[in-house]
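Chemist: Sequence isn't available, so here's the structure alone:
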């Protein structure tokens, strides 16, 4: 058995994908699937702010794709929103301040439907949480998992709509966040009666450090595929 480290990449079926938006853009992405089984659920990842170096390879989302297909039988779909660049390439278009990105969220969900990817959850991080809250109330979506939600672009009306909707909303809020800390988050998220606000001690907005990444991935799996929680910290290297 080998310890799962920050750089560990576990077996999965990985393929480059292209999403097509209703306003005519092509967005680059990647889909990671369990190596030998169909997925039990799907994470559609919405990355942090591209004007602050956020992209599909932002580390928590990248590590989700490296680990969760193997450890939790999840499909992990990552992509660059319009105008965003990563090692995978650059998506067409220009940054839309969270408004025209509505088409990007819709394109990702359309891809999950067309390819029969089961039970999609939106996993947003920072700017990605704003996209999830503003544009994620698609009938396909099972729920939201929000990492470091700043609640800058998402309005009270967006929160009220999710409150009325009733689907699960889980917010992981770092104790030392730069934008929204747990006490204020609990107050803001009262508009969503079913929302869970989970404070993570000593964590910061960017979730730097393997202990915090493990907390995040475990909380994701507890909601999306609880049978796979808690995640192991070691991997049998003979398993391919």
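Modeler: Received, thanks. Please read all numbers here as calculations on a predicted model, not as lab measurements.
Chemist: Could you use CA atoms for every contact and neighbour count after this?
Modeler: Fine.
Chemist: Could you verify my assumption that residue 235 touches residue 70?
Modeler: No. With contact defined as Cα atoms under 8 Å, residue 235 does not reach residue 70; the gap is 9.5 Å.
Chemist: For those two, work out which one has more neighbours and name it.
Modeler: Between residue 235 and residue 70, residue 70 has the larger neighbour count (other Cα atoms under 10 Å), namely 25 against 15.
Chemist: next helix or strand past the host helix or strand of that one?
Modeler: Per DSSP states H and E: residue 70 is located in helix 59-72. Next in sequence after helix 59-72, counting helices and strands by DSSP H and E, comes strand 74-79.
Chemist: other SSEs contacting that following strand?
Modeler: In terms of contacts (3 or more Cα pairs under 8 Å, 6 or more residues apart in numbering; DSSP states H and E), strand 74-79 is packed against strand 26-33, strand 41-46, helix 59-72.
Chemist: The second one - contacts with which helices or strands?
Modeler: Spelled out, it's strand 41-46. strand 74-79, strand 120-125, helix 127-135.
Chemist: do the same with the first one
Modeler: Other elements packing on strand 26-33 under the criterion 3+ Cα pairs under 8 Å, 6+ apart are strand 13-20, helix 59-72, strand 74-79, strand 89-90.
Chemist: for the first one, packing partners?
Modeler: Translated: strand 13-20. strand 26-33, helix 102-114.
Chemist: could you give the angle of the longest one to strand 13-20?
Modeler: Comparing the axes of helix 102-114 and strand 13-20 via axes from the mean of the first three to the mean of the last three Cα atoms, to 10 degrees yields an angle of 130 degrees.
Chemist: Could you check helix 102-114 and say which residues are buried?
Modeler: 102, 103, 104, 105, 106, 107, 108, 109, 110, 111, 112 (16 or more other Cα atoms under 10 Å).
Chemist: what angle sits between it and strand 41-46?
Modeler: Computed by the same axes, to 10 degrees, the angle between helix 102-114 and strand 41-46 is 160 degrees.
Chemist: One more to weigh against that first structure:
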């Protein structure tokens, strides 16, 4: 009887140890899962880089405030540069992906390509490459569509606008149809250069982007 008692005691002790180890492992796994990167990387041009604005007035800064207000933990890396083209974004993206390991990549590029009359084929290929690179590291992609005034030529204008929905459909990515919807047709919402939106326009820009971005954030939790 004494031997059986000791044996049962030892078995019980081993079980308790194993349960404790399993609990620690499960806790560690849960912590690891919840601490996975939910970073949002914004790769854009002056429209996202707060050109001509006081810091904190641009749509990216407003997005960060919105996330904080809604208690959503998703740090934002704003890698936007004024004057950036799709070629420049394509060249910079690999290093940004490696450094920040984002869960979501917002691509807001192309306007400067159009303003410079660059090849639509090159713009399309650069955007496609950025989408592919982002998906290659398991990041979700939000492509932000742009349009240009008709004075750049009817065909060029239409083909440029069509690039974004075409690429979104082809690559099965989320799309903001037109970043400046509700802004472009209102001169009073632009700075003196008539190119860059004023601070008053940026809440509207965020409202255009948020409906497509919010589901990506939720699915990344």
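Modeler: It's in. None of the values given here were measured: they were computed from a predicted structure.
Chemist: Just the TM-score for the two chains, thanks.
Modeler: With the length set by TM-score structural alignment, normalised by the length of structure 2, the two chains reach a TM-score of 0.45; 154 aligned residues with a Cα RMSD of 5.0 Å.
Chemist: ranking the helices and strands packed on strand 74-79 of structure 1 by burial, who's on top?
Modeler: Across those, averaging neighbours per residue (mean count of other Cα atoms under 10 Å) puts strand 41-46 on top, at a mean of 27.
Chemist: where do the strands sit along structure 2?
Modeler: 40-44, 76-78, 104-108, 140-144, 174-176 (DSSP state E).
Chemist: name the helices or strands packed onto the last one?
Modeler: Helices and strands touching strand 174-176 of structure 2, as assessed by 3+ Cα pairs under 8 Å, 6+ apart, comprise strand 140-144, helix 154-171, helix 202-219.
Chemist: Can you check which of the ones you listed gets nearest to residue 115 of structure 2?
Modeler: helix 154-171 (10.5 Å; Cα to Cα).
Chemist: So which other helices or strands are in contact with the closest one?
Modeler: helix 120-136, strand 140-144, strand 174-176.
Chemist: tilt between the first one and strand 40-44?
Modeler: Read that as helix 120-136 of structure 2. 170 degrees.
Chemist: same question, the second one
Modeler: With the same axes, to 10 degrees defining the directions, strand 140-144 of structure 2 sits at 30 degrees from strand 40-44.
Chemist: Please name every helix or strand in contact with strand 140-144 of structure 2.
Modeler: Using 3+ Cα pairs under 8 Å, 6+ apart, strand 140-144 of structure 2 is in contact with strand 104-108, helix 120-136, helix 154-171, strand 174-176, helix 202-219.
Chemist: could you redo the last one with a cut-off of 10 Å?
Modeler: For strand 140-144 of structure 2, the elements it packs on are strand 40-44, strand 104-108, helix 120-136, helix 154-171, strand 174-176, helix 202-219, judged by 3 or more Cα pairs under 10 Å, 6 or more residues apart in numbering; DSSP states H and E.
Chemist: ok, residue 234 of structure 1 - how many residues close by?
Modeler: 11.
Chemist: With adjacent residues omitted, what lies nearest to it?
Modeler: residue 3 (4.3 Å; Cα to Cα, 6 or more residues apart in numbering).
Chemist: Distance of that neighbour relative to residue 220 of structure 1?
Modeler: Remark: distance between residue 3 of structure 1 and residue 220 of structure 1 (Cα to Cα, to the nearest Å) = 20 Å.
Chemist: Show me which of the two is the more surrounded one.
Modeler: Set residue 3 of structure 1 next to residue 220 and count neighbours by other Cα under 10 Å: residue 220 wins out with 23 against 12.
Chemist: I figured the more buried one was touching residue 64, is that so?
Modeler: Yes. Judged on Cα atoms under 10 Å, residue 220 of structure 1 makes contact with residue 64 at a distance of 9.4 Å.
Chemist: Give me the common contacts of those two.
Modeler: Residues touching both residue 220 of structure 1 and residue 64 by Cα atoms under 10 Å, 6 or more residues apart in numbering: 43, 214.
Chemist: before we move on, back to that, pick the most deeply packed of the helices and strands packed on strand 41-46 of structure 1.
Modeler: Of those, strand 74-79 is the most buried (mean count of other Cα under 10 Å), at a mean of 30.
Chemist: coming back round to it: what's the closest of the helices and strands packed on strand 174-176 of structure 2 to residue 31 of structure 2?
Modeler: Residue 31 of structure 2 sits nearest to helix 202-219 of all those, at 18.0 Å, using Cα to Cα.
Chemist: quick one on the thing from earlier: please identify the most buried of the helices and strands packed on helix 154-171 of structure 2.
Modeler: Using mean count of other Cα under 10 Å, strand 140-144 ranks as the most buried of these, with a mean of 24.
Chemist: what's the angle from it to helix 202-219?
Modeler: 160 degrees.
Chemist: Can you check which helix is longest in structure 2?
Modeler: Taking DSSP state H as the assignment, the helix of structure 2 that covers the most residues is helix 2-34.
Chemist: packing partners for that helix?
Modeler: By 3+ Cα pairs under 10 Å, 6+ apart, helix 2-34 of structure 2 packs against no helix or strand.
Chemist: What is the nearest of the buried residues of helix 102-114 of structure 1 to residue 86 of structure 1?
Modeler: Nearest member of the buried residues of helix 102-114 of structure 1 to residue 86 of structure 1, counting by Cα to Cα, is residue 104, at 16.2 Å.
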